[in-house]
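> Sequence first, predicted coordinates after that:
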Amino acid sequence: MLLHVPNVLSKVQVQSIRQAMAEDNQWVSGKKTAGGQAQLIKDNLQINTSSELYQELSTFVQQHIQSSLLVQSFALPKDILPPMFNRYENSGHYGNHVDNAVHFYAEKNKSVRTDVSMTVFLSEPDEYEGGELIIEDTYGAHEVKLDAGDAIVYPATSLHRVEPVTQGARIAAFTWLQSMVKDDWQRAMLFNLDMTIIQLRQKLGDCEETVQLTSHYHNLIRQWAEL
């Protein structure tokens, strides 16, 4: 299941991030963070993760991801890795791949299982040509190209790619989340149930039926969550 999350960052916040990137040029080859297989299909730039700029921007974006109620409901995050930043231009692309199953979270000195992938777009769609994020699942291939500040969240088990950028530059933040609920299908069911409860409460208030559904939702989390 894929989820479009609008306005993770406001337009003003996106502009501030872009201005900081322009004033402090810290772009390095994305191949430096790629494994042997990925290096053959990855052609982009990434913000140097050792720079002060990266630390500042990553913390800022991570805080806004954590505060998104839709992300919380969809991913049920246990850990959110510090976001990284990439730039595609001059036919830059990233071929079909599946993200690494585990990343090391240095700040917490622990390994994090990557259950959910997330991309926050920092370029408007009309700023570049190509650069679509293509995500494949059992229902086919989904083409994603969102407004700046919006995010796409999807299972990290998905095969995906970034099409070549033939004009302009595509800039984005990306990260991974470990969920309290490991199974994609269980997370999707919990998300749909949560959204249904919210809609029913708006129509009916906290009646007996909505309270029962809410209880059912939380009991399922107790059953499935890994803490």
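In hand now; what should we look at? Please read all numbers here as calculations on a predicted model, not as lab measurements. Numbers count the residues shown, from 1 in each chain.
> going forward, measure contacts between C-alpha atoms and count neighbours the same way
Will do.
> count of residues packed around Q63?
Around Q63 there are 12 other residues, counting by other CA atoms under 10 Å.
> And whatever helix or strand it lives in, what does it pack against?
Q63 belongs to helix 52-66 when assigned by DSSP states H and E. Where contact means 3 or more CA pairs under 8 Å, 6 or more residues apart in numbering; DSSP states H and E, helix 52-66 is packed against helix 11-23.
> From the rest of the structure, what touches the helix it packs on?
53, 57, 122, 148-149 (CA atoms under 8 Å, 6 or more residues apart in numbering).
> repeat that for 7 Å
Contact with helix 11-23 is made by 57, 122, 148-149, as judged by CA atoms under 7 Å, 6 or more residues apart in numbering.
> Presented hereafter is structure B, for comparison with structure A:
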Amino acid sequence: MVLIEQLLSHEEVNLLRQHLDQVPWLDGKGTAMGMAADVKSNGQADANNETVQQLANSLLAKYGECAKLVSAVLPHKIFPPCFNRYCEGETYGLHVDAAVMRLPNSTDILRSDMSMTLFLSSPDEYEGGELIIQTEFGEQKVKPKAGDAVIYPSSSLHKVTPVTSGVRLAAITWMQSMVPDTHIRELLFELDQNIQQLLSNQSVPRAQLDSLHHIYHNLIRKHSVF
């Protein structure tokens, strides 16, 4: 599970929310698959609306520019972000994301390796509404600042607890990685993060950094699948 702080700035969040206030919202059950529909109670911005599509595309561009996201996921395909809204009493019970998704207006499909929730409401704007993710280390409760995002395995069971007051806004997406093996992907992320730290250390010899880059990119070459 990877937290990306301030993927969107305060100003970017506010502008996004101003646009979302003007778009049509639908019952979120309409986009749930299988058993997930039985436990889903929220609203979802109409993905066929032109403004919603433009907002989703703007987020896709932002995601592609985020070095930490790219490092953690090594994305091959990204599903256009979906905007959801939880009002008082709404929730999304324990579920797992669909393994395979069809990209909108396309014949292409996406294998969901990683999911990401981008929070668009500040924690003090709503009560409840925590994202709960089941991991091998137990349940992880997530309720970060507006503009923060959390990336987690799509294979994990997760839920959104009932909102007891206020409104919770978020954007969710799913990503197919070039490296499908979760363990290898985690090791590559750790390796890349260490390389980035060494790059800021002027005393590290260039030859050492070149060697680490050589290892990193050849591991991606070996383990990537398209």
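Received the coordinates, thanks. Note that this is a predicted model, so its numbers are computed, not measured.
> Can you pull the TM-score for these?
The TM-score (TM-score structural alignment, normalised by the length of the second structure) is 0.96; 225 aligned residues with a CA RMSD of 1.2 Å.
> The helix holding Q63 of the first structure aligns to what range in the second structure?
Mapped onto the second structure using TM-score structural alignment, helix 52-66 of the first structure covers residues 50-64.
> Centre of the chain to the matching stretch, how far?
Chain-centre distance of stretch 50-64 of the second structure: 13 Å, with CA atoms, centre = their mean, to the nearest Å.
> What are the contacting residues of it?
Residues contacting stretch 50-64 of the second structure (CA under 7 Å, 6+ apart): 45-47, 69-70, 80-81.
> So M114 of the second structure is in contact with S156, correct?
No - counting by CA atoms under 7 Å, M114 of the second structure sits too far from S156 to count as a contact (9.4 Å).
> More neighbours: which of those two?
M114 (24 against 17).
> What lines up with that one in the first structure?
Taking TM-score structural alignment, M114 of the second structure has V116 as its aligned residue in the first structure.
> Can you give me the neighbour number for A146 of the second structure?
Neighbours around A146 of the second structure, by other CA under 10 Å: 24.
> Quick check: the two most widely separated of the contacts of helix 11-23 of the first structure?
L57 and A148 (15.5 Å; CA to CA).
> longest single strand anywhere in the first structure?
If you go by DSSP state E, the first structure has its longest strand at strand 165-179.
> Now tell me what touches that strand from outside.
For strand 165-179 of the first structure, the external contacting residues (CA under 7 Å, 6+ apart) are 75-93, 112-123, 127-131.
> next SSE after it?
Beyond strand 165-179 of the first structure toward the C-terminal end (DSSP H and E), the next one is helix 184-204.
> Show me which positions of that following helix end up buried.
Neighbour counts over helix 184-204 of the first structure (16 or more other CA atoms under 10 Å) mark 184, 187-188, 190-191, 193-194, 197, 200 as buried.
> likewise stretch 107-119 of the second structure?
Going by neighbour count (16+ other CA under 10 Å), the buried part of stretch 107-119 of the second structure is 110-119.
> what's the first-to-last distance across that stretch?
Length of stretch 107-119 of the second structure, first residue to last, CA to CA, to the nearest Å: 30 Å.
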